[in-house]
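# Structural data only, the sequence is not supplied:
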C-alpha cells in the first residue's frame, strides 16, 4: 500500500528559496519534501554545508524524500543544442554531479528525466540507466525514471522497458498521474509492474481535454486531486494492488502559484490528496 504521509514536490516552487518552503510545507500538513539539485547548490554557495541544509529540513519535522532530477544522463544529452528549452540548465544536471549531491545531503533517491526531446534506442537508454544506477548504488540511492509524454521517453511502457533492460536492483520508476493519463499509458501494464519497482508516485489532476501544447499544460495547467477528470481512485487502487509502498508526492504546476504566498497556494493540497486516496480505498 502506498505511503501514508504526503510529500510536497519541490519543482513547482523553484521561485521560492528552499529554506522558505519548509515551514509552509509543515504547516499545510506535509510530512516530507522533494528538492532540486539547484536548491542545495545555491545554499552551499552561500556557505551552508549539506549537513546543515539537511538539519534545517529535519528540524521542521520533514523528511527528505528525493532529489529531482538528473536530466543529462543519456550520451546524446551532452551534445544537445542550445536551441532546446532550458538546455544549459538541463546539461548541468549530470549523473555524476547530481548523484554526488544527493549522497552528500542524504537523500534516498534521484529522479531521471528526458526533457530534451531525444528518443533513445532501448540499448542506449538501458546502458545509460544502468550506469546511473551503478553510480548511485554505493551510496544506497535508488534511481527512478519519470516518463514525460512530450519527451523522448513518453510513456510507462517506454520507461518500464528501460528499467527491465538495465536490470539494476536500485532502478525503478516514478509514476506521475498527469504523465500517466496524458500519455495514454495502460492500467493493465501498471497493474502488472511489481510495486517494488515504483519508487515514487506523484498525484495531480487536469481537465478532460488536453491542451494543444502538453509541455505548457504540464507546467501551468495542473489541478488539485479531485478537481479534474483523471480517474485517480483507480490509479491509487491499481498502485496499492501492486504492493507499491512508495511515498506520494503532490505536484501541481499552476500559472497562479508564483503570484500567491506559498502557504496560501498549498493550504488545500494535502486535504485534496487525502480525500482522493480515501475515496480509492473506500472502493468508490
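Perfect, thanks for sending it. What you are looking at is a predicted structure, and each value in this text was computed from that prediction instead of being measured. Numbering: from 1, shown residues only.

# rest of the way, CA atoms for contacts and neighbours
Will do.

# residues touching residue 280, list them.
For residue 280, the contacting residues are 232, 233, 234, 236, 237, by CA atoms under 8 Å, 6 or more residues apart in numbering.

# residues near the fourth one, how many?
Residue 236 has 22 neighbouring residues, counting by other CA atoms under 10 Å.

# Give me the residues contacting the strand or helix carrying it.
When elements are assigned from DSSP states H and E, residue 236 belongs to helix 232-241. Under the contact criterion CA under 8 Å, 6+ apart, helix 232-241 has outside partners 1-2, 177, 187, 190-191, 195, 205, 225-226, 276-277, 279-281, 283-284.

# what's the spacing between that helix and its chain's center?
Taking CA atoms, centre = their mean, to the nearest Å, one finds the center of helix 232-241 at 18 Å from the center of the full chain.

# in it, what's buried?
Within helix 232-241, the residues that qualify as buried are 232, 233, 234, 235, 236, 237, 238, 239, 240, counting by 16 or more other CA atoms under 10 Å.

# Which two among those residues are spaced furthest apart?
Pairwise distances across the buried residues of helix 232-241 (CA to CA) peak at 12.1 Å, for the pair 232 and 240.

# For residue 128, list the residues it contacts.
Residues near residue 128 by CA under 8 Å, 6+ apart: 73, 74, 75.

# One more to weigh against that first structure:
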C-alpha cells in the first residue's frame, strides 16, 4: 500500500530486541523500514554506558532509520505494574513518566506506547482516565503522541476499556494502538472488539501491530502463549478483519509486525527485518483489495 495517506512502516523488534540497539537498527534497515520502535530500557542503557543522544541519532541516521516510538510506558498509571510480573518486564517498565518522556525526546521520537501493566481490577476506571489525561498533557509539552494499548493479560484487558480511557481523557495527542494478536487471539470476546471498531472515530486509532498465530494452544498461560506469535499471514487469525476497517476509516499513522518467540528468534538480524517488512506489506496489500 502506497500513497500520501498510507501508514508509515515501523519496525517493532519483538523478542529480537535482546540483540541490542545496533541489531534493531540493522534489521529495520534490511527491511526498508523508515522507522523503528525502541524500549526505554534500551535507550537508558545506551545513555548510562556513555553514549549520548547525538551518537544515538547518528547511528540511526547512518542507516536511514528514525527512532519513532518508545515501547512502552507503564508508570503513567497509579500502579505501574503488578507485583507478580517477571523481573525483566518490571525492569523494562521501571521508569517514571518524566524519565520516559525524557528518553523519547532524547531520541527525537514521535510517540510513546502506554499500557496498563497492573493487575486487572486494581485501579478504578476514573483514576485511569485522570492519569492518562495527565500523562498526555505532559507528553504534549514535548510534542509527543501517546498511544494506549490494551493487553488482555494485564490491567487494561480489552478494546472497550482502552477506548473508554482515551475517549474520556479527551486529549488531542491521546490515541489507541491495536495489536492483532491481542485482539484476535488473546481477547475473551474478539467479536465484540471487531464490532466496536467502526464506532471509534477516524484518527483515534493511530498505531497497528500485526501478529498472527495458530488457533490451537501451545502454553498453559495466555502470557506464555504470546511466545508463539507468528509473522502476518503465517497463522489462522484472519488479520483482514482488523486491518481492512482501519484502512477504510483512515487516520492510521503507523503499522508493523511484532513477533515474539521462535518465529523471529531463528532468523538472522537481516532476515528478521526483511521478513517483517515483506509480511507487513503483503498483509496491507491483501486487506486493501
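Alright, I've got the coordinates. Keep in mind it's a predicted model, so treat the numbers as computed, not measured.

# any idea what residue 136 of structure 1 aligns with in structure 2?
Counting by TM-score structural alignment, residue 136 of structure 1 corresponds to residue 139 in structure 2.

# Cross-check the contact I'm expecting between its match and residue 133.
No: with contacts counted by CA atoms under 8 Å, residue 139 of structure 2 stays clear of residue 133, the gap being 9.8 Å.

# Now for residue 74 of structure 2, how many residues are close by?
The burial count assigned to residue 74 of structure 2 is 24, neighbours taken as other CA under 10 Å.

# same thing with residue 83 of structure 1?
Residue crowding around residue 83 of structure 1 was assessed by other CA under 10 Å; the count is 9.

# in what helix or strand does residue 85 of structure 1 lie?
Since the elements are taken from DSSP H and E, residue 85 of structure 1 ends up inside neither a helix nor a strand.

# Which element, helix or strand, includes the closest residue to it other than its chain neighbours?
For residue 85 of structure 1, ignoring the flanking residues on the chain, the nearest one in space by CA to CA, 6 or more residues apart in numbering is residue 116 at 7.6 Å. Following DSSP H and E, one finds residue 116 of structure 1 outside all helices and strands.

# Residue 69 of structure 2 too?
Taking DSSP H and E as the criterion, the element that holds residue 69 of structure 2 is strand 66-73.

# can you pull out the strands in the stretch 151-284 of structure 1?
When secondary structure is read from DSSP state E, counting those that start in this stretch, the stretch 151-284 of structure 1 shows strands at 171-176, 198-203, 248-250.

# and the shortest one, which stretch of structure 2?
Against structure 2, the aligned range for strand 248-250 of structure 1 is residues 255-257 (TM-score structural alignment).

# what's the answer for stretch 153-170 of structure 1, then?
On structure 2, the counterpart of stretch 153-170 of structure 1 by TM-score structural alignment is residues 156-173.

# Against residue 176 of structure 2, how distant is the residue with the largest distance to the centre of structure 2?
Of all residues in structure 2, residue 50 has its C-alpha farthest from the mean position, at 27.5 Å, by CA atoms, centre = their mean. Relative to residue 176 of structure 2, residue 50 of structure 2 is positioned 34 Å away (CA to CA, to the nearest Å).

# Please enumerate the helices of the stretch 1-150 of structure 2.
For the stretch 1-150 of structure 2, the helices identified by DSSP state H, counting those that start in this stretch occupy 21-31, 40-48, 53-62, 87-93, 97-106, 125-140, in order along the chain.

# Just put those helices in JSON lines and tack on distance to residue 167 of structure 2.
Formatted as JSON lines, the helices of the stretch 1-150 of structure 2 follow (distance: least, CA to CA, whole Å):
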{"stretch": "helix 21-31", "distance to residue 167 of structure 2": "33"}
{"stretch": "helix 40-48", "distance to residue 167 of structure 2": "26"}
{"stretch": "helix 53-62", "distance to residue 167 of structure 2": "34"}
{"stretch": "helix 87-93", "distance to residue 167 of structure 2": "25"}
{"stretch": "helix 97-106", "distance to residue 167 of structure 2": "21"}
{"stretch": "helix 125-140", "distance to residue 167 of structure 2": "9"}
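
# Pick the most buried one from the ones you listed.
Here the criterion is mean neighbour count by mean count of other CA atoms under 10 Å, and of those the winner is helix 21-31, at a mean of 23.

# From the chain's centroid, how far away is that helix?
Put simply, helix 21-31 of structure 2 sits 17 Å off its chain's centre (CA atoms, centre = their mean).

# circling back: closest to residue 216 of structure 1 among the buried residues of helix 232-241 of structure 1?
Ranked by distance to residue 216 of structure 1 (CA to CA), the buried residues of helix 232-241 of structure 1 are led by residue 232 at 21.9 Å.

# State the number of residues packed around residue 255 of structure 1.
The local packing count at residue 255 of structure 1 equals 14, with neighbours defined by other CA under 10 Å.

# Please read the previous query as pertaining to residue 3 of structure 1.
Under the neighbour criterion other CA under 10 Å, residue 3 of structure 1 is assigned a count of 15.

# quick one, what contacts whichever residue in structure 2 pairs up with it?
Under the alignment (TM-score structural alignment), residue 3 of structure 1 pairs with residue 6 in structure 2. Contact partners of residue 6 of structure 2, counting by CA under 8 Å, 6+ apart, are 252, 253.

# Fine by me, we can end here.
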